[in-house]
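A.B. asks: Below is the sequence, then the predicted model.
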Amino acid sequence: MKLRSLFVTLALAFLLVLLAACGNAEGNDNGEESGNAEGGNSEENADSGGGTTEVLVDGSSTVFPIMEAVAEESQTENPDARVNIGTSGSGGGFEKFAAGETHISNASRPIKEEEKQAVEDAGIEYTEFEVALDGLSIVVNQENDWVDQLTIEELNKMWSVDGNVETWADVREGWPEEEIEFYSPGADSGTFDYFSEVVLGEEGQIRQDASLSEDDNVLVQGVTGSPNAIGYFGYAYYAENTDKLKAVPIVNDNGEAVTPSQETVQSGEYNPFSRPLFIYVKHEALQDESVYNFAKYTLENVGRAAEDVGYVAKPDSDYEQALQTLDEIAGQ
């Protein structure tokens, strides 16, 4: 009996110890899980910027270098700011703008009527701001030593689907009988639209064998890679590659052959390829502090940024007026 009593006593003691240990373990597990969850949520909230809106910008690859420079400066001064800039081309940018996917749309041409209609149909109110000037540049390879200038008529003949131009000799007598390689921005690009309107007219179509790309750096590489190539894009991409490319002087409406530069673009002497550059800002988005701050920072600094990357600034008074308009829209 004594042995049985001792066994029962020991068994009960062991059971009590086991139950106590399980209780402590459950308490510890619950405490640790609760603490980890709270800590994890706090870190996630900090990483997300406390609800900071990511400013979404898309559109023209020509305007991109300007807006990229502005965004980098803005984020240096405001580390919590988040700005995402795409390069879908002016047309592609307006499609995203109408779909409500962006707050700001960059464009190297004014918005078209059908694009206006799409934006209006989506119930989106917006304002257009001119941010800089550009000189669309016609470029050839550095080894090209025969093209001294081109007229709009010659460009039409070269780039038109009906121009029947295959070699440089087909453009002008005395030029080499070497096949020309053509490089152009893609059809969604505002630069493509502008060039087509000026050179080919409303009914004209670009030649089918031209290599098209929405990435201007691809066009630069194409022209630098062949002595018989020709292409066109915004002035900033030429200015970055003057050691590899030659800008072709274009005969203007006064009969003068003019090379693109900040001076000739600002004066309008480099015509018909001097043009304004734009951003389109969604009114409703300006109610968000992040979007408003970035739009304001852009208009305050875009002139300097434009010149830093090779474009031409507007007069200071134009930016001051734009800032007043922005504040009126935002209710500031």
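C.D. replies: Nice, thanks for sending it over. Numbering: from 1, shown residues only.
A.B. asks: Going by C-alpha atoms from here, please, whenever you check contacts or count neighbours.
C.D. replies: OK.
A.B. asks: So which residues of this structure form strands?
C.D. replies: Using DSSP state E, the strands found in the chain span residues 54-59, 82-85, 104-107, 126-135, 137-141, 181-185, 211-213, 229-233, 245-247, 250-251, 257-258, 274-282.
A.B. asks: List of residues touching the fifth one?
C.D. replies: By C-alpha atoms under 8 Å, 6 or more residues apart in numbering, the surrounding residues in contact with strand 137-141 are 223-235, 238, 244-248, 260, 273.
A.B. asks: between it and strand 274-282, how many degrees?
C.D. replies: Going by axes from the mean of the first three to the mean of the last three C-alpha atoms, to 10 degrees, strand 137-141 is angled at 120 degrees with respect to strand 274-282.
A.B. asks: Spatially nearest residue to residue 149 (excluding sequence neighbours)?
C.D. replies: residue 249 (4.7 Å; C-alpha to C-alpha, 6 or more residues apart in numbering).
A.B. asks: so who does that neighbour touch?
C.D. replies: For residue 249, the contact set (C-alpha under 8 Å, 6+ apart) comprises 148, 149, 150, 257, 258, 259, 260.
A.B. asks: Apply 6 Å and report the result again.
C.D. replies: Each residue near residue 249 by C-alpha atoms under 6 Å, 6 or more residues apart in numbering is listed here: 149, 257, 258, 259.
A.B. asks: okay, now the last one: neighbour count?
C.D. replies: So the one you mean is residue 259. Residue 259 has 21 neighbours, counted by other C-alpha atoms under 10 Å.
A.B. asks: Could you do the second one as well?
C.D. replies: Neighbourhood size, residue 257 [other C-alpha under 10 Å]: 18.
A.B. asks: Next, work out how far apart it and residue 146 are.
C.D. replies: As judged by C-alpha to C-alpha, to the nearest Å, residue 257 and residue 146 stand 15 Å apart.
A.B. asks: so where do the helices sit in the stretch 51-200 of the chain?
C.D. replies: For the stretch 51-200 of the chain, the helices defined by DSSP state H, counting those that start in this stretch occupy 64-77, 89-98, 113-121, 152-159, 190-195.
A.B. asks: Comparison target, given below:
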Amino acid sequence: MAPSHDAETQGITRRKSLAAIAGAGALAIAGCTETEGGDGGSGDDGSSGDDGSSGDDGSSGDDGSSDGSLSGSINIAGSSTVFPLMSAVAEDFAADNPDVSIDISSTGSGGGFANFFCVGETDFNNASRPIKEEEEELCAENGVEYIELVAATDALTVVVNNEADWIDSLTTDELAMIWESDAVETWDEVRDEFPNEEIDRFGAADTSGTYDYFIEAILGESGHTSDYQATEQDNTIAQGVAGSEYAIGYFGFSYYFQNPDELKALGIDDGDGPVEPSLETAANGEYTPLSRPLFTYPSIESLGEEHIAEFARYFVEQTTNEDLVAGDVGYVPATDEIQEEQMQILEDGIEQAQG
């Protein structure tokens, strides 16, 4: 049985634990292997082999230990937004499969595709937007086939400092004025009643799917300003905004959900009045245009290894787990219908991989 999601682990709630993991930007879950002479699929440091690929760098050749249980390594990179969800699922899977080592890195969607997944070095790439044409081409050049799986729904969240009592919401046009390539410099240029103070911006790096989605949803052809502090780490954005009364930032809803007292989330007015980000408004479609689907992309070749195929099945099974997806992580779970569709896509991919 996977651990209960309302239990505390060593006095720290699951939500706080995930927040700490997200801040670190990496998670290595090592299998507790006690078999002498075997590595159980994990390296000395609990991660997999040198190049992050599976199969020939530390995973077991037959995907199972001597007693028939699963063993091997799984390597995952990509979106910082999907990272806490994948981490929660991986922790629970590893609890039931201690001979499987899972290494997850928060590299950004684009960084994961370009530097790891599409060059054959990881088994999954998490993404907070669909794969791009140039990434598809890079994967094809390197013979990397994949499937796309929907993981959850996110509400991209715009935040300001808790002391900023002069602002509660922005229209989408005002948000664009702050973040477009030819951005305004002071708050009173956005709205007359705002203070005549310079805007401090903190946001996603250009390797991030969150960055790409923000351009698509808010900025369009006007592009994204370069006058901001860019990072792949949500906690770095949060620290920057918390440090300045006149700062603004944006990231996935999960970080805000896990740390609601650190910052103020703004309502976004898309023409029908301000709507604040929440699980409810993302699920019912009211939080436009910043609610978005999240994805993970497993490699078909990797799905040929039984421990990876079983992990992928477990991941899809958990996408409807309200306690985990909503309660622990802070995203909107998939519907039963979407889960069924995704499981069929996955099973087709596994059949292709395993013959």
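C.D. replies: Noted; the coordinates are in hand. Here the structure is a predicted model, which means the values were calculated and not measured.
A.B. asks: Return the residue of structure 2 aligned against the residue nearest to residue 149 of structure 1.
C.D. replies: Counting by TM-score structural alignment, residue 249 of structure 1 lines up with residue 267 in structure 2.
A.B. asks: wait, what's in contact with the aligned residue in structure 2 for residue 103 of structure 1?
C.D. replies: Taking TM-score structural alignment for the superposition, residue 103 of structure 1 sits opposite residue 123 in structure 2. By C-alpha under 6 Å, 6+ apart, the contact set of residue 123 of structure 2 is 75, 76, 298, 299, 302.
A.B. asks: If we use 10 Å, what do you get?
C.D. replies: Counting by C-alpha atoms under 10 Å, 6 or more residues apart in numbering, residue 123 of structure 2 touches 52-55, 73-77, 116-117, 146, 297-303, 308.
A.B. asks: Likewise for residue 124 of structure 2?
C.D. replies: 74-78, 104, 112-113, 116-118, 146-147, 296-300, 302-303, 308, 312.
A.B. asks: Tell me how many other residues crowd the residue nearest to residue 289 of structure 2 when sequence neighbours are not counted.
C.D. replies: Excluding the flanking residues, the one nearest residue 289 of structure 2 by C-alpha to C-alpha, 6+ apart is residue 217, at 6.0 Å. A count of neighbours around residue 217 of structure 2, defined by other C-alpha under 10 Å, yields 15.
A.B. asks: returning to what we had before: most tightly surrounded among the helices of the stretch 51-200 of structure 1?
C.D. replies: Ranked by mean neighbour count, these are led by helix 89-98 with a mean of 25 (mean count of other C-alpha atoms under 10 Å).
A.B. asks: if we can go back for a sec, how about the residue nearest to residue 289 of structure 2, what's its partner in structure 1?
C.D. replies: Per TM-score structural alignment, residue 217 of structure 2 is aligned with residue 198.
A.B. asks: hang on, residue 312 of structure 1 packs against residue 276?
C.D. replies: Yes: counting by C-alpha atoms under 10 Å, residue 276 is a contact partner of residue 312 of structure 1 at 9.4 Å.
A.B. asks: which residues do those two both contact?
C.D. replies: 131, 132, 133, 134, 135, 265.
A.B. asks: ok, the second one - contacts?
C.D. replies: It stands for residue 132 of structure 1. 63, 66, 108, 266, 275-279, 302-307, 311-315, 319.
A.B. asks: What's the ChimeraX syntax to select whichever of those residues are buried?
C.D. replies: Of the contacts of residue 132 of structure 1, the buried ones can be selected in ChimeraX as follows, counting by 16 or more other C-alpha atoms under 10 Å:
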select :63,66,108,266,275,276,277,278,279,302,303,304,305,306,307,311,312,313,314,319
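A.B. asks: got a list of what the residue positioned nearest the centre of structure 2 touches?
C.D. replies: Nearest to the geometric centre of structure 2 sits residue 82, at 1.5 Å (C-alpha atoms, centre = their mean). Going by C-alpha under 10 Å, 6+ apart, residue 82 of structure 2 touches 22, 106, 108-109, 125-128, 151-152, 154, 252, 254, 294-296, 329, 331.
A.B. asks: Distance-wise, check the aligned residue in structure 1 for it relative to residue 147 of structure 1.
C.D. replies: For residue 82 of structure 2, the aligned position in structure 1 is occupied by residue 63, per TM-score structural alignment. Distance, residue 63 of structure 1 to residue 147 of structure 1, using C-alpha to C-alpha: 28 Å.
A.B. asks: what's the answer for residue 5 of structure 1, then?
C.D. replies: 114 Å.
A.B. asks: So the two - more neighbours on which side?
C.D. replies: Remark: of residue 5 of structure 1 and residue 147, residue 147 carries more neighbours, 14 against 10, as counted by other C-alpha under 10 Å.
A.B. asks: The more buried one maps to what in structure 2?
C.D. replies: Taking TM-score structural alignment, the alignment pairs residue 147 of structure 1 with residue 167 from structure 2.
A.B. asks: Surely its match and residue 274 touch.
C.D. replies: No: counting by C-alpha under 10 Å, residue 167 of structure 2 does not reach residue 274; the two are 11.9 Å apart.
A.B. asks: All set, thanks.
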